[in-house]
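In: here are the coordinates; sequence isn't available:
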């Protein structure tokens, strides 16, 4: 081959790579974001329902916190089996199954009358949704090599703040506008209306999603070859990790990753479940007003998530890109807890807390996926996510219990700040050669 031909090969390869990954992005990521927006809204809209539901049904802060958190016990029990099943039957069928069942269960919350009914439905919702989030993370590893994942996962997880930006005002509007219609309370209408998209999108998943690169009819042969080569090269690197499901549970690195994730999830779910209540505590009146102000921290988070994700991929550095937002979250919780009667100051630092804790999650997943591949990746991602998400049980219950015990959310927010600092320290102790690539 001539020198000129060699010189021209590289730009041609670059063009093919850009075209292939652009196709993958626009085909998959916006759709998966939409699925996660709906999933997350149905998971945390109980935090908004609480503004009316607690008074109507006589639920204490502890009852609400336990009910909000018990979701994650069901989630924990079925997470690993769910991800292993998805690895066998394919993402298309399994994600559709998850969305349809959680949509139907979410609608059933309109019939809740007692704490026991509330607990049972939250537990079943956790069982139904288990596997969706780690399943998508696993699915993305089938399309993207490690050095592209932080940015892509950050874009996908922008669904969390997007759910807050649009979902909180929507929830507030439904609760105010539909209150008393057909003898139903506003919170009952909210559960019903917000459950419908999950079922509809679940059906659409069956028609739209592809199980992998080889089955994607919208890619040409050269694009498929390039993408498969990139993923295979990445998996060769990942084979330094465990090779079997049993090996996953014996690998100390998996449990270290779960500890780090637990610390970050403590802050994430305390924020998403309790944010409407924290805003209301500052003196804001009206569900729609609370919903609009609750959107502000999520707007800040969506900017931070994507800036940090892009920077982490460009620099191929993971640890400090996790440590900094974790410490941002800790500072935000501490200051917001100290100014609970000042709406402006509290909102500003709740926004800092949201930017920090919601940025941690997508950046975190670039750590374990750097050394996991194949079936071990399915089990490892699910194991880390299920153990880490037990914090979703601990933090809402802890905040509710401490609020009942002390009459304030202040102590609970200090505890959350401590968890984030501990998580940042654990990331700092993680060897950089394990995760930076």
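Out: Arrived safely. Since we're looking at a predicted model, the values are computed, not measured.
In: can we go C-alpha only for contacts and neighbour counts from here?
Out: Noted.
In: Point out the other helices and strands that the one helix or strand residue 380 maps to packs with.
Out: Element membership for residue 380 (DSSP states H and E) is helix 374-388. The contact analysis (3 or more C-alpha pairs under 8 Å, 6 or more residues apart in numbering; DSSP states H and E) places helix 374-388 against helix 61-89, helix 132-141, helix 245-250, helix 252-281.
In: here's the one I want to compare it with:
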């Protein structure tokens, strides 16, 4: 790096900008990280509850896989309407509503006593949570220029890692030590104790957030002017911003296909990770919870490094393609060494690192070709169509496991899905959408 570039890097104006964005980051990002943490706990705690719930209620792997998948049916059906309402009502109120209702519905899972109620409540949790992730991603487009979004998205998506780091041991602890307290099974306590905090966080969102830079009482007039100037300098998108633009953009469908592959890869592991570890010879629920931490710890470091690298190099395509290939290789490793704990842990770490680093870079692309209402609806549409992967993968793994007695064939399928995604990332998205504003 030259002396001139070093001077430019540390110019007073840039230092002030960095200080201002640190202030914005500390106000917004930690809250959304905690919210997303509980969203994912409420979404995937079923994978730990399965260790007790399945035998208590007599559910087969196919029944469990279908119930896990039905979450994504509700999510798919209500994602776009939810984000259209978010655009009209405002992110603060609508995200708070989402959190309160999903927390209540998730806690009600403790009352499940039949396949019907298992399926019904899993579907309703998906309905209630629909719109949260794309709503937050849309919220970021109102506060951050494109050159900062991969890092911001990476911080936000790192909550998935936190969910694994915190959620696994927490779930194991609840299952082991709360089982039988006040006559309730451990899996019932799991749903209750992990659902209630979402309701509280919904009220915190109402208190702390502002929908627009102009409305933030915690910013000075000069700070608002600087932030608005950065947003005004964004390159104009090709879309006029109307709802119809979502359907006229071919890239919307390519992005949806890539995200479907990504979600298949994610949910294929998330809903079966505890069971895969159990089949490798680990019986104690708390030990299983501790072991699930390892892939997430590796992934959180990889996620932040890759997201920062993508922003600093102003490069998206090859970072994304590399993440997809890493995920494919991780699934192959898990499939080649079934029932062996060490290769399984390495493979799962590769899978999660690839997926979780892939996601934040992926979400920098839609605002390049959609804006306004089209951005809110388009992000929701891509996310919604992609969530079909969450319907397919958990049920597929469960069905294959019931039919063959092993999850290994499903792991090969998921590796192939990641290779398809790699091809779409490289050749399916126009190069102009990968360019980052200088």
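Out: Perfect, thanks for sending it. If you're wondering where the values come from, they're calculated on a predicted model, not measured in any experiment.
In: hmm, back to that, the helix holding residue 380 of the first structure aligns to what range in the second structure?
Out: Mapped onto the second structure using TM-score structural alignment, helix 374-388 of the first structure spans residues 372-386.
In: With stretch 405-424 of the first structure instead?
Out: With TM-score structural alignment as the criterion, stretch 405-424 of the first structure aligns to 403-422.
In: from the middle of its chain, how far away would the match of helix 374-388 of the first structure be?
Out: 15 Å (C-alpha atoms, centre = their mean, to the nearest Å).
In: cool, stretch 24-44 of the second structure as well?
Out: Distance of stretch 24-44 of the second structure from the chain centroid (C-alpha atoms, centre = their mean) equals 10 Å.
In: Next: stretch 22-38 of the second structure.
Out: How far stretch 22-38 of the second structure lies from its chain's middle: 14 Å, per C-alpha atoms, centre = their mean.
In: Also stretch 346-354 of the second structure?
Out: Taking the mean of its C-alpha atoms, stretch 346-354 of the second structure sits 15 Å from the chain's own mean (C-alpha atoms, centre = their mean).
In: picking up where we left off before, looking at the helices and strands packed on helix 374-388 of the first structure, spot the one closest to residue 180 of the first structure.
Out: Set against residue 180 of the first structure and scored by C-alpha to C-alpha, those come closest in helix 252-281, at 21.8 Å.
In: so whichever helix or strand comes after the closest one aligns onto which residues of the second structure?
Out: On the C-terminal side of helix 252-281 of the first structure, the closest following helix or strand by DSSP H and E is helix 287-315. Using TM-score structural alignment, the residues of the second structure aligned to helix 287-315 of the first structure are 285-313.
In: got it, and stretch 349-356 of the first structure?
Out: Stretch 349-356 of the first structure maps onto residues 347-354 of the second structure, going by TM-score structural alignment.
In: so how much does the match of helix 287-315 of the first structure differ from the first structure once superposed?
Out: By mean C-alpha distance after the TM-score superposition for the first structure, the fitted stretch 285-313 of the second structure averages 0.5 Å away from its aligned residues in the first structure.
In: buried sites along that stretch?
Out: Using 16 or more other C-alpha atoms under 10 Å as the test for burial, stretch 285-313 of the second structure gives 285-300, 302-304, 306-311.
In: Equivalent analysis for stretch 393-406 of the second structure, please.
Out: 393, 394, 395, 396, 397, 398, 399, 400, 401, 406.
In: Pull the contacting residues for the second one.
Out: By C-alpha atoms under 8 Å, 6 or more residues apart in numbering, the contact list for residue 394 of the second structure reads 65, 66, 68, 69, 267, 268, 271, 272.
In: what number of residues lie near the closest residue to the fourth one other than its chain neighbours?
Out: Computed as C-alpha to C-alpha, 6 or more residues apart in numbering, the closest residue to residue 69 of the second structure that is not its neighbour in sequence is residue 391, at 4.1 Å. Per other C-alpha atoms under 10 Å, the neighbour tally for residue 391 of the second structure reads 27.
In: quick one, what contacts the residue most central in space within the second structure?
Out: The residue lying closest to the centre of the second structure (C-alpha atoms, centre = their mean) is residue 157, at 5.6 Å. Counting by C-alpha under 8 Å, 6+ apart, residue 157 of the second structure touches 33, 36, 356, 359, 360.
In: Quick check: helices, which of these are part of them?
Out: Assigned to helices by DSSP state H, the following of the contacts of residue 157 of the second structure qualify: 33, 36, 356, 359, 360.
In: Top of those residues by number of neighbours, please.
Out: residue 356 leads these on contacts (other C-alpha under 10 Å) with 28 neighbours.
In: which ones are touching that residue?
Out: Contacts of residue 356 of the second structure (C-alpha under 8 Å, 6+ apart): 157, 158, 160, 161, 299, 300, 303.
In: all helices for the stretch 301-438 of the second structure, in order.
Out: For the stretch 301-438 of the second structure, the helices defined by DSSP state H, counting those that start in this stretch occupy 317-336, 341-362, 372-386, 388-404, 408-427.
In: Check the ones you listed for me and report the most buried one.
Out: Stretch with highest mean neighbour count among those: helix 372-386 (a mean of 27; mean count of other C-alpha atoms under 10 Å).
In: Name the residues that touch that helix?
Out: The contact list for helix 372-386 of the second structure (C-alpha under 8 Å, 6+ apart) reads 75-77, 79-81, 83-84, 87, 131, 134-135, 137-138, 239, 241-246, 252-253, 255-263, 366-367, 370.
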